[in-house]
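> Next one to model:
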Amino acid sequence: MRDIIIIGSGPAGFTAAIYAARAELKPLLIASSVEIGGELMNTTEVENFPGFPEAVMGPDLMTKMQEQAEKFGTEIVYDDVVELDLDGPVKRVKLGNGGVEEARAIVYATGSAYRKLGLPEEATLSGHGLSWCATCDGFFFRQKTIAVVGGGDSAMEEATFLTRFADKVYVIHRRDSLKASKIMQQRAFDNEKIEFIWNAEIAAIHGTEAVSGVSLRDTVTGELRALDLDGLFVAIGNDPRTHLVHGKLELTAEGTIAVDGRSSRTSVPGVFAAGDVIDPHYRQAVTAAGSGTVAALDAEHYLAALDDAAGEPVQAAQLAAVAE
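Got it, this is the predicted structure:
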């Protein structure tokens, strides 16, 4: 049985692994059978992560985090978690290969997934004029013409933020009214750089090496028309990856994992959560990394308290009595 298992290989997971490994907890980090590194693996230059004044490519940043975690002794398993048993003092993690790993503490840092339009061009143009994060990529669109897809608060916030850089920002919404709060709507309406395109959806994204425009389909008439663009931002929401803990951990109204105040402590003792899976608002690499730090420290303190209560490192048979 291990001291700690970390589920997730984004900035939160790897940062938790670095801290846990340096605390000599010998963490096991379960990444993915397909691709590790989280959403940053789909980005190009990252200019807002501290310590990289010349920017760093998203995949390179995640590679460095992984190397740092492994340097201190983190073991990485390239497989998918298919089931969790969080009841009792010993937590069990079932993997896609049929294996089961056990630990006294779990850090759950599976992140979130941006909702996509479902168009084939998203796979080839992501990071090449197509983005899901204005804060991350807005700087690259100075004096450009861009569009934001969406009608909620996030879309209004992204569009307003992007006017700091772009000359023109279209907001494309499939209805004739917005879901955003009144104050966010008004802020966008009052911005002279923002123009709304109502009753429209993206039918196709154009461009080979970079976004050059889109085809818009009128949701009322079905008519198609072209719109030339230098960039496209999709702001139709995101979904925290909590499917493994439904019915096991308390969730918030936003669907993220509920934690105790500023801590990473979930509703189940010994289970800690970090990164986008607990954050419905900021969703930045640096805030996820900070959250991973909190989770590792909380887990370390939890394990130390168990050991102190037992008088020695707690074995599986002792944990139930200590945890009560």
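
> rest of the way, CA atoms for contacts and neighbours
OK.

> tell me which residues in the longest strand along the chain are buried?
With residue count as the measure and DSSP state E as the assignment, the chain has strand 100-108 as its longest strand. For strand 100-108, a neighbour-count test (16 or more other Cα atoms under 10 Å) marks Glu102, Ala103, Arg104, Ala105, Ile106, Val107, Tyr108 as buried.

> again, but for stretch 156-165
The neighbour-count check on stretch 156-165 (16+ other Cα under 10 Å) flags Met156, Glu157, Glu158, Ala159, Thr160, Leu162, Thr163, Phe165 as buried.

> Check what contacts it and list those residues.
Taking Cα atoms under 8 Å, 6 or more residues apart in numbering as the criterion, the residues outside stretch 156-165 that touch it are 133-135, 138-139, 141-144, 147-148, 150, 169-171, 180, 184-185, 187-188, 191, 193-194, 235.

> These in helices, which ones?
Assigned to helices by DSSP state H, the following of those qualify: Ala134, Thr135, Met184, Gln185, Arg187, Ala188.

> With adjacent residues omitted, what lies nearest to the first one?
This points to Ala134. Once its chain neighbours are removed from consideration, Ala134 has its nearest residue in Glu158; the separation is 5.6 Å (Cα to Cα, 6 or more residues apart in numbering).

> Could you check how far the closest residue to Tyr114 other than its chain neighbours is from Gly111?
Setting aside the residues directly before and after it, Tyr114 is nearest to Asn238 in space (Cα to Cα, 6+ apart), at 4.2 Å. Spatial separation of Asn238 from Gly111 under the definition Cα to Cα, to the nearest Å is 10 Å.

> on that earlier part again, which one of the buried residues of strand 100-108 is nearest Ala317?
Taking Cα to Cα as the measure, Ala317 lies nearest Arg104 of the buried residues of strand 100-108, at 11.5 Å.

> one more to line up against the first:
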Amino acid sequence: MSNINKCIIIGSGPAGYSAAVYASRADMNPILISGPKPGGQLIDTNDVDNYLGFYKGINGKELMDHCEKHARRFHTEIINQSVINVIFSKKIGGIHKIFIDDHQKFLSTFGVIIATGSRPNFLGLKKEKEFIGLGISFCATCDGFFHKKKCVSVVGGGDTALEEALYLSKICKKVYLIVRKNFFKASKILQKQIYKKHNVEICFDSIVQEIIGNEYLEGIKILNKKKKIQKTIFISGLFIAIGHVPNTEIFENQIELDKNNFIVVKHPKNSTNKPGVFASGDVVDFRYRQAITAASSGCISALELDRYLSSF
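The predicted structure follows:
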């Protein structure tokens, strides 16, 4: 049984690295499998201005480099590969199998912390990915501050889009809310709040046709599909709020997922329906999606896994 690990962490964003630090300090000798994008979504973020302790702000990639070094300091073993399949045991004290890169090689472990994160839905336009962190964002709480007293746009008609627009309306000069349909999908209370905002211009029946800018976002062209009218608006920030997709494909049929494929956990322990398997960060959090909340949930999962391992 000596070759069976105590803790394997799948994913390497704030949740994964935080879990690694706490698991290492608890003598679980964790192995962290970084996945195809070590550091997660934050490595594409130029400025992180709201992570506690970095009062001057920090580049997203630099922050993740710090997190990785922190995990390595406590002797976390990091494998820069991807997990392609898992087999989770249903028994308390059971052994879970984590397959890496090909079906011939797998790691055995009593405990798993899933921190695979999520990925945003894109509009599918040129320059969209190129300008991430250069005007294009998927999180108003994260990046809204950089557009204070400027004009911005939010794309989407659901709860997230309206929440983003409401947040931005407090700090920005004007917010263009671009909605593909002629109605909101958001809850009635959010609709009432958005209609009261005098600096929010709602563009129903509209889509973004083109992103304008050379080295960074300067504006967008939008089309009113009903009236067949195109117009250009000059903005410093474009916030895309058309949903996120959790990175849970490899866990289908192995763990309980909700209707949107986020992992279902029992709060506050972050435990899943499989004993010894915990989940943290954006793979379970469809609401806040902040680096600091992800790191916090990684800590919780590691502490709870330690308690679980001590129970048998």
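
> I'd like the TM-score for the two structures, please.
For these two chains in superposition, a TM-score of 0.94 is obtained (TM-score structural alignment, normalised by the length of the second structure); 305 aligned residues with a Cα RMSD of 1.3 Å.

> returning to that earlier point: I'd say the residue nearest to Tyr114 of the first structure and Trp132 touch.
No: shown here, Asn238 of the first structure and Trp132 do not form a contact pair, counting by Cα atoms under 8 Å, at 9.5 Å.

> shared neighbours of these two, anything?
The contact sets of Asn238 of the first structure and Trp132 overlap at Tyr114 (Cα under 8 Å, 6+ apart).

> which of the two has more neighbours?
Between Asn238 of the first structure and Trp132, counted using other Cα atoms under 10 Å, the more crowded position is Trp132 (24 against 15).

> what sits against the aligned partner of that one in the second structure?
Taking TM-score structural alignment as the alignment basis, one finds that Trp132 of the first structure is matched in the second structure by Phe138. Contacts for Phe138 of the second structure were tallied using Cα under 8 Å, 6+ apart; they are Pro120, Phe239, Ile240, Ala241.

> all helices of the second structure, in order?
For the second structure, the helices identified by DSSP H occupy 14-25, 60-73, 140-143, 159-169, 188-195, 291-309, in order along the chain.

> In the first structure, point out the residues matching stretch 16-28 of the second structure.
Per the alignment by TM-score structural alignment, stretch 16-28 of the second structure matches residues 13-25 in the first structure.

> what's next to the matching stretch, contact-wise?
Around stretch 13-25 of the first structure, the neighbours that count as contacts under Cα under 8 Å, 6+ apart are 3-4, 6-8, 26-29, 65-66, 68-70, 72-74, 107-110, 274-275, 289-290, 292-297, 300.

> One more: stretch 285-302 of the second structure?
With Cα under 8 Å, 6+ apart as the contact definition, stretch 285-302 of the second structure has outside contacts at 14-20, 22-23, 51-52, 113, 115, 142, 244, 262, 268-271, 278-282.

> Tell me the counterpart of Ala147 of the first structure in the second structure.
Aligned against the second structure by TM-score structural alignment, Ala147 of the first structure finds its counterpart in Ser153.

> Next, the contact list for the residue nearest to its match when sequence neighbours are not counted, please.
Taking Cα to Cα, 6+ apart as the measure, Ser153 of the second structure lies nearest to Tyr176, with 4.4 Å between them; neighbours along the chain are not counted. By Cα under 8 Å, 6+ apart, the residues touching Tyr176 of the second structure are Cys151, Val152, Ser153, Val154, Val200, Glu201, Ile202, Cys203.

> from the residues you listed, which two are the most distant?
With distances taken as Cα to Cα, the most widely separated pair in those is Cys151 and Cys203, at 14.7 Å.

> Which residue of the two possesses the greater neighbour count?
Neighbours per residue, other Cα under 10 Å: of Cys151 of the second structure and Cys203, the larger number sits with Cys151, 22 against 18.

> wait, that one sits on Leu177?
No: at 11.2 Å, Cys151 of the second structure does not count as touching Leu177 under the criterion of Cα under 8 Å.

> Now which residue in the second structure aligns to the residue nearest to Tyr114 of the first structure?
Under the alignment defined by TM-score structural alignment, Asn238 of the first structure is paired with His244 of the second structure.

> swap in Phe72 of the first structure?
Phe72 of the first structure is assigned Phe74 in the second structure as its aligned equivalent, the criterion being TM-score structural alignment.

> Show me what Glu218 of the second structure aligns to in the first structure.
The equivalent of Glu218 of the second structure in the first structure is Ser212 (alignment by TM-score structural alignment).

> Kindly report the same for Ser187 of the second structure.
Using TM-score structural alignment as the criterion, Ser187 of the second structure maps onto Ser181 of the first structure.

> Its match contacts Gly151, correct?
No: in this structure Ser181 of the first structure lies outside contact range of Gly151 using Cα under 8 Å: 9.9 Å.

> Would you mind telling me which of those two has more residues around it?
Set side by side, Ser181 of the first structure and Gly151 show more neighbours around Gly151, with 24 against 12, by other Cα under 10 Å.

> For the more buried one, give me its contacts.
Taking Cα under 8 Å, 6+ apart as the definition of contact, the neighbours of Gly151 of the first structure are Val171, Ile172, His173, Ser177, Leu178, Lys179, Ala180, Ile236.

> With respect to Thr219 of the first structure, which of those is nearest?
For Thr219 of the first structure, the nearest member of the contacts of Gly151 of the first structure is His173. The distance, counting by Cα to Cα, is 9.6 Å.

> Give me the number of neighbouring residues for the closest one.
Applying the criterion other Cα under 10 Å, we find 24 residues in the vicinity of His173 of the first structure.

> Hmm, Trp198 and it touching each other?
Yes: between His173 of the first structure and Trp198 there is a contact under Cα under 8 Å: 5.3 Å.

> rewinding a little: now which residue in the first structure aligns to the residue nearest to Ser153 of the second structure?
With TM-score structural alignment as the criterion, Tyr176 of the second structure pairs with Tyr170.

> State the distance from Thr256 of the first structure to Thr242 of the first structure.
Computed with Cα to Cα, the distance linking Thr256 of the first structure and Thr242 of the first structure is 7 Å.

> Common neighbours of these two, please.
With the criterion set as Cα under 8 Å, 6+ apart, the overlap between the contacts of Thr256 of the first structure and Thr242 is Val277.

> Quick check: chain neighbours aside, which residue is closest to the alignment partner in the second structure of Ala109 of the first structure?
With TM-score structural alignment as the matching criterion, the partner of Ala109 of the first structure in the second structure is Ala115. Counting by Cα to Cα, 6+ apart, the nearest residue to Ala115 of the second structure once its immediate chain neighbours are dropped is Gly11, at 4.7 Å.
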